[in-house]
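[1] sequence and predicted structure, then a few things I'm wondering about:
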Amino acid sequence: MTISVGDKLPEATFMTMTDKGPAPLPSSELFGGKTVVLFALPGAFTPTCSAKHVPSYLANAEALKAKGVDTIACLSVNDAFVMGAWGKDQGVGDKIVMLADGSADFTKKLGLDLDLSGFGMGLRSKRYALIAKDGKVEALSVEPNPSALDVSSAEAVLKQL
């Protein structure tokens, strides 16, 4: 079952890359008491993700913050090393928190997992964006096609805030 608007986000622990190496980030710490825009995508360094999805959030980071967003986070079913390297490659700095959901635990709990084994990519995340306030889903937009970027871009999220 897929998570819905009004649902509380499940407990999970993400991994993030720090100067000292990978570090855990509990979902309660990420979402608790904050307005968070979480966007997820099938894979780091993939064409749509690198050329369009992350850049849309970088270009609109200030506009999102101006609408009350405390944290912008990018999630992928990759490890912290990949997400850290991709964040550097994309120049996210402190504008976007790069979250590794390496075993897809959070992704599966949301019901937003995507089997791309036929393409040699294994279990991944669907492409989506959600707005959470204090850990509760306020808006959720899932792309029907994983290579499309119609409802989960920063521009689309801005219209929902």
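    Everything's here; your move.

[2] contacts, neighbours, all on C-alpha from now
    Noted.

[3] residue 36 contacts residue 137, correct?
    No. Because the distance of 9.6 Å does not satisfy Cα atoms under 8 Å, residue 36 is recorded as not touching residue 137.

[4] which one's more surrounded, these two?
    Taking residue 36 and residue 137 together and counting by other Cα atoms under 10 Å, residue 36 has the greater number of neighbours (26 against 20).

[5] put this next to the previous one:
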Amino acid sequence: MMIEIGQALPDIDIAVVDDGADTLRTTTATLFNGRHAVMFAVPGAFTPTCSERHLPGYVKHFEAFKARGIEVYCMAVNDAYVMKAWAVSQHVPAGLKLLADGNGAFTKALGLEMDGSAYGMGIRSRRFALYAQDGLVKQLYIERPGELRVTTAEAMLAAV
């Protein structure tokens, strides 16, 4: 069942990459409770749209989110080593955290997984973005397959 506006984010163990430092293991409750946050998810690190357009938009506009007191998280069903390498290659600034949902547990708990087996990717996250306050989903946007419109940094800045 897919998460809905007004529901609490599920509390799941997750790996966090921030500023190219060693990966931190924490829980999603620790990350989201008591905060205003935007989390966007991509089907995979180093994939074309994700690397050329989606993450770069959030890197470019990170300071605008920060100025509004909004934390930014990027999640993918990739391991922490891949997410760390992707952060370095994309020049992700300190504070824009990448969440490595290696086994897809958080993605599945959100009900936002997709089967990318036809493309050799296995189970991945759908492309989505959400805005949460104190761990409660206030806004949720899910892209149609092949699109990048409602989950861009610009769209989320306009929405929050």
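    Here it is on my side, so go on. Just so we're clear, the structure is a prediction, and the values are computed from it rather than from any experiment.

[6] quick TM-score on the pair, please.
    The TM-score (TM-score structural alignment, normalised by the length of the second structure) is 0.95; 159 aligned residues with a Cα RMSD of 1.3 Å.

[7] what sits in contact with each of residue 36 and residue 137 of the first structure?
    With Cα atoms under 8 Å, 6 or more residues apart in numbering applied, the overlap between the contact sets of residue 36 of the first structure and residue 137 consists of residue 131.

[8] now residue 110 of the second structure: closest residue in space, sequence neighbours ignored.
    residue 3 (5.2 Å; Cα to Cα, 6 or more residues apart in numbering).

[9] that neighbour should be in a helix, yeah?
    No. Looking at residue 3 of the second structure with DSSP: H, G, I helix; E, B strand; the rest coil, it is coil, so not inside a helix.

[10] neighbours of it, how many?
    The burial count for residue 3 of the second structure: 16, using other Cα under 10 Å.

[11] right, and it touches residue 107 too?
    No. Counting by Cα under 8 Å, no contact exists between residue 3 of the second structure and residue 107, whose distance comes to 10.2 Å.

[12] who touches the longest helix seen in the first structure?
    Within the first structure, and with DSSP state H defining each element, the longest helix by residue count is helix 80-90. The list of residues contacting helix 80-90 of the first structure from outside it, by Cα under 8 Å, 6+ apart, reads 15-18, 22, 44-45, 50, 54-55, 76, 93, 98-100, 102.

[13] give me the subset of the residues you listed lying in strands.
    Among those, the ones falling in strands (DSSP state E) are 15-18, 22, 76, 98-100.

[14] distance to residue 30 of the first structure and neighbour count added to the residues you listed, as a markdown table?
    Output for these, formatted as a markdown table (distance: Cα to Cα, whole Å; neighbours: other Cα atoms under 10 Å):
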| residue | distance to residue 30 of the first structure | neighbour count |
| --- | --- | --- |
| 15 | 11 | 22 |
| 16 | 11 | 21 |
| 17 | 15 | 21 |
| 18 | 15 | 12 |
| 22 | 16 | 16 |
| 76 | 15 | 25 |
| 98 | 12 | 26 |
| 99 | 10 | 26 |
| 100 | 13 | 28 |
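
[15] just tell me the aligned range of the helix ranked longest in the second structure in the first structure.
    When every helix of the second structure is counted residue by residue (DSSP H), the longest turns out to be helix 55-67. Using TM-score structural alignment, helix 55-67 of the second structure lines up with residues 54-66 of the first structure.

[16] buried ones in that stretch?
    54-58, 60-61, 64-65 (16 or more other Cα atoms under 10 Å).

[17] what about residue 108 of the first structure, neighbour count?
    Counted with other Cα under 10 Å, residue 108 of the first structure comes out at 17.

[18] stretch 73-85 of the first structure: how far from the chain's middle?
    9 Å (Cα atoms, centre = their mean, to the nearest Å).
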